[in-house]
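*Asks:* Please work out how this folds:
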Amino acid sequence: MRAGLDIPLAVAAAFVVGALAMWASGYDPAASYRSMLLTPLMDHVYLFSALAFSAPIVLTGLTFAVGLRAGLFNIGAEGQVYMGALGAVLAAYLVKGWAALPLALLAGISLAVAWAVVPALLKSLRGVNEVVSTIMMNWIAYWLSIMAVSTVFANPLQPEESVKTPPEARLTPLVPGTDLTLAVPIAYAVAALVYVFLKYSVWGFRISVSGQNPLAAKSYGISPGRTIFYAFAVGAAVAGLAGVLQVVARPPSYSLARNLANVYGLGFDGITAAMLGRGHPLGVVLAGIFLGVLQEGARHMQIEAGTPFEFVRIIQGVIILFLAVRILRT
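*Replies:* Got it, this is the predicted structure:
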């Protein structure tokens, strides 16, 4: 598979596999894809909703992309999103009024970065594979968040969710009647900042050199262990921001669901976005928008064609499979 064609071919193959799976299950692939891909683009309300879906995917995609640049296969964004969301809930529990927003950002990002310290230490000091350690931390974060939302931070008026972000601290829709909030431009701006950091900053250069050749990095006085910490920290910060924004900037609930439904899976969606975007921050933005259209389109596919949402997951899984095969062959 030629390098310039691997992504289009992987996406095309995934849609073919998805169509075959729909047909074998008794659903109409043509009607399903029409609802999935065209409906979100035909109305600004649906398009803005797709962009809202893309924001956290872009941020978690940046987590994986920064890890790749450092030579890491960091899949810890999932747990770090949970911790970011939990930090936002903690802020809503402790503070009322506008002050809850800056506290949510501080607490959410800090918790996410602290959560990444464990796999960073295990990798840099003991050489523990980051895939194993981040999976472990993801599950700990999942059950810790479930317990917190079900007990201390439960909403007494609505037990299925956490306490709500105070109205003064919410990022409300920029266009009334839509889901488009400041979370979307914030996510895209963060992608631009990460691009500048990786390409033009000293530490971005060190991360890239260490990721490509740790031995050469050492010969130039660059500490691979230290760059691992920086890569984990930057990735965790943007993943934590994704979790915060899902609580303070996602109408109508402005809370964390008891089953974590509004944050679950975002870290793994980010892996897809990073692979589709070739690990480039700006490519991650385009891939995130594409995945946002799929997510929004899946809702219409269920309503208009009666096709289950899970078929979108099949498509995403096949995309990752085809791209992973190519990576292993190179």
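*Asks:* okay, CA-based contacts and neighbour counts for the rest of this
*Replies:* Noted.
*Asks:* for the stretch 201-330 of the chain, what spans make up the helices?
*Replies:* Applying DSSP state H, counting those that start in this stretch to the stretch 201-330 of the chain gives helices spanning 202-212, 214-219, 224-248, 266-276, 281-300, 310-329.
*Asks:* And the last one, what does it pack against?
*Replies:* By that I understand helix 310-329. Contact here means 3 or more C-alpha pairs under 8 Å, 6 or more residues apart in numbering; DSSP states H and E; on that basis helix 310-329 packs against helix 6-24, helix 266-276, helix 281-300.
*Asks:* returning to what we had before: so which of the helices of the stretch 201-330 of the chain is nearest residue 6?
*Replies:* Among the helices of the stretch 201-330 of the chain, helix 310-329 comes nearest to residue 6, with 7.1 Å by C-alpha to C-alpha.
*Asks:* want to try a markdown table for the helices of the stretch 201-330 of the chain, with distance to residue 31 and mean neighbour count as columns?
*Replies:* Output for the helices of the stretch 201-330 of the chain, formatted as a markdown table (distance: least, C-alpha to C-alpha, whole Å; neighbours: other C-alpha atoms under 10 Å):
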| stretch | distance to residue 31 | mean neighbour count |
| --- | --- | --- |
| helix 202-212 | 45 | 20 |
| helix 214-219 | 51 | 15 |
| helix 224-248 | 31 | 28 |
| helix 266-276 | 25 | 27 |
| helix 281-300 | 11 | 24 |
| helix 310-329 | 13 | 16 |
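*Asks:* For those helices, could you give me CSV that also reports distance to residue 117?
*Replies:* Formatted as CSV, the helices of the stretch 201-330 of the chain follow (distance: least, C-alpha to C-alpha, whole Å):
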stretch, distance to residue 117
helix 202-212, 17
helix 214-219, 20
helix 224-248, 7
helix 266-276, 17
helix 281-300, 23
helix 310-329, 27
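*Asks:* And this one, please, so the two structures can be compared:
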Amino acid sequence: MAAGVAAVALAAAVSLAFGSRTVTPAEIADGLSAWLHGEVASQIGAIAVQQRIPRTVLALAAGAALALSGALMQAVTRNPIADPGILGVNMGAALFVVCGIAFLGISSPFQYLGLALAGATLAALFVYVVGSIGAGGSTPIKLALAGAATSAALSSLVSAVLLPRVAAMNEFRFWQVGGVGGADWSTMAVVAPLLAGAALVAFLCAPGLNALALGDDVAVGLGVRVGRTRAFAATAGVVLCAAVTAVAGPIAFVGLMVPHVVRLLSGPDQRWLLPLSALGGAVLLAVADTIGRVIGTPGEVEAGIVTAFVGAPVLVVIARRTRMRAL
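*Replies:* The predicted structure follows:
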């Protein structure tokens, strides 16, 4: 935990220091001091730091939320490849946001958030129902297949809605990639209570999730209310994912990769896995956003692209060294 907190602090410092313009530690201190006092910095480097503060905060919060959401979904479904992208939650939120842009002309953070929550919830429920049909109930393989099929279908619907509507496509295409470049305090203020509440619920569910890993029958014998624990944990995971998707777009791979890496370091105990996954996700997305700004100078490469590019080979290495079995 101490190393994780230190890594988050270092990632935040790196995010503030590097970009199209590299700044010095003194300029970082000047920029932070001016921001804390509600003033506008006088030096160019300090001004750059002030402009990077919102996106750094959003990158840390979004990365933590996505990794925590992925860890929850893997624990609830006992599926090692479960994450918001594979289970269709991201695309469910994206479809509702697209429909809101195309047909309702939405523009406020509250509207984005409401539609993203509705879409993510309905997509998660649909995947669970479809994955539960047939003998054996909701097995990990059936849930993964149902999620992949649902995600592909929803992606096709998103394209069908956007293609005839140029204005909606121009507004959506940058959001679809996933990134934190559009961070602003008013939008983050809208989603912050949801993220904090869902994270608290997730941490409170950790002991029950440990019991669920032993099987439903054993969990019931240990006094755990299986249905309630699974419902609360799944709801927290969906809310975390939907809130981030509403403000930063559907960023992939964070929720899938980070819990696997953390599990190799800390073991399967959810009381450690959940907070450490949150710290790891914050580090990953903040660093990915910084890399995108550095290699894309004078523009930027969106963080969602960088996480996929970095995460794919890491997950391949993990898969080669670890038996990918049901949790």
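*Asks:* residues in contact with the residue nearest the centre of the second structure?
*Replies:* For the second structure, the residue nearest the mean C-alpha position is residue 66 (2.2 Å; C-alpha atoms, centre = their mean). Residue 66 of the second structure is in contact with 84, 240-241, 244, 254-255, 278, 281, counting by C-alpha atoms under 8 Å, 6 or more residues apart in numbering.
*Asks:* For residue 85 of the first structure, which of the helices of the stretch 201-330 of the first structure is the nearest?
*Replies:* Closest among these, using C-alpha to C-alpha: helix 224-248, at 4.1 Å.
*Asks:* Hey, what's the angle from the closest one to helix 266-276? Just curious.
*Replies:* Relative orientation of helix 224-248 of the first structure and helix 266-276, computed by axes from the mean of the first three to the mean of the last three C-alpha atoms, to 10 degrees: 120 degrees.
*Asks:* How far does helix 224-248 of the first structure sit from its chain's centre?
*Replies:* Put simply, helix 224-248 of the first structure sits 11 Å off its chain's centre (C-alpha atoms, centre = their mean, to the nearest Å).
*Asks:* so which of the helices and strands packed on helix 310-329 of the first structure gets nearest residue 308 of the first structure?
*Replies:* Closest approach to residue 308 of the first structure among those is made by helix 281-300 (7.9 Å; C-alpha to C-alpha).
*Asks:* other SSEs contacting the closest one?
*Replies:* Helix 281-300 of the first structure packs on helix 39-42, helix 44-69, helix 183-200, helix 266-276, helix 310-329, going by 3+ C-alpha pairs under 8 Å, 6+ apart.
*Asks:* Can you give the contact residues for whichever strand or helix holds residue 13 of the second structure?
*Replies:* Under the criterion of DSSP states H and E, residue 13 of the second structure resides in helix 2-17. If you take C-alpha under 8 Å, 6+ apart as the criterion, helix 2-17 of the second structure is touched by 23-25, 28, 49, 52-53, 56-57, 60, 276, 279-280, 282-283, 286-287, 289-290.
*Asks:* Could you identify the helix or strand that succeeds that helix?
*Replies:* Using DSSP H and E, the next helix or strand after helix 2-17 of the second structure towards the C-terminus is helix 25-36.
*Asks:* which strands and helices sit next to that next one?
*Replies:* Going by 3+ C-alpha pairs under 8 Å, 6+ apart, helix 25-36 of the second structure lies up against helix 2-17, helix 44-77.
*Asks:* Which of those helices has the highest mean neighbour count?
*Replies:* Ranked by mean neighbour count, those are led by helix 44-77 with a mean of 26 (mean count of other C-alpha atoms under 10 Å).
*Asks:* Following the chain past it, name the next helix or strand.
*Replies:* Sequence-wise, the next helix or strand downstream of helix 44-77 of the second structure (DSSP H and E) is helix 89-99.
*Asks:* what range in the first structure does that next one sit on?
*Replies:* Residues 80-90 of the first structure are where helix 89-99 of the second structure lands when matched by TM-score structural alignment.
*Asks:* what about residue 180 of the first structure, which helix or strand?
*Replies:* Counting by DSSP H and E, residue 180 of the first structure is part of no helix or strand.
*Asks:* Correct me if wrong: it contacts residue 48.
*Replies:* Yes. Residue 180 of the first structure sits in contact with residue 48 when judged by C-alpha atoms under 8 Å, with a separation of 5.4 Å.
*Asks:* Relative to residue 209 of the first structure, how far out is the residue of the first structure most remote from its centre?
*Replies:* The outermost residue of the first structure, judged against the average C-alpha position, is residue 219 (35.0 Å), by C-alpha atoms, centre = their mean. The gap separating residue 219 of the first structure from residue 209 of the first structure is 11 Å, by C-alpha to C-alpha, to the nearest Å.
*Asks:* go on, residue 244 of the first structure?
*Replies:* Going from residue 244 of the first structure to residue 209 of the first structure by C-alpha to C-alpha gives 32 Å.
*Asks:* for residue 284 of the first structure, same thing?
*Replies:* Distance, residue 284 of the first structure to residue 209 of the first structure, using C-alpha to C-alpha: 21 Å.
*Asks:* Quick check, residue 175 of the second structure in contact with residue 244.
*Replies:* No. Taking contacts as C-alpha under 8 Å, residue 175 of the second structure lies outside contact range of residue 244: 11.5 Å.
*Asks:* shared neighbours, those two?
*Replies:* Counting by C-alpha under 8 Å, 6+ apart, the residues touching both residue 175 of the second structure and residue 244 are residue 250.
*Asks:* mind checking which helix or strand residue 180 of the second structure is in?
*Replies:* Using DSSP H and E, residue 180 of the second structure is not contained in any helix or strand.
*Asks:* List the contacts of it.
*Replies:* Neighbour list for residue 180 of the second structure: 55, 58-59, 247-248, 289, 302-303 [criterion: C-alpha under 8 Å, 6+ apart].
*Asks:* let's see 7 Å
*Replies:* Going by C-alpha atoms under 7 Å, 6 or more residues apart in numbering, residue 180 of the second structure touches 55, 58-59, 248.
*Asks:* Including distance to residue 33 of the second structure, could those go into JSON lines?
*Replies:* Below are the contacts of residue 180 of the second structure laid out as JSON lines (distance: C-alpha to C-alpha, whole Å):
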{"residue": "55", "distance to residue 33 of the second structure": "17"}
{"residue": "58", "distance to residue 33 of the second structure": "19"}
{"residue": "59", "distance to residue 33 of the second structure": "21"}
{"residue": "248", "distance to residue 33 of the second structure": "27"}
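*Asks:* Sounds good, over and out.
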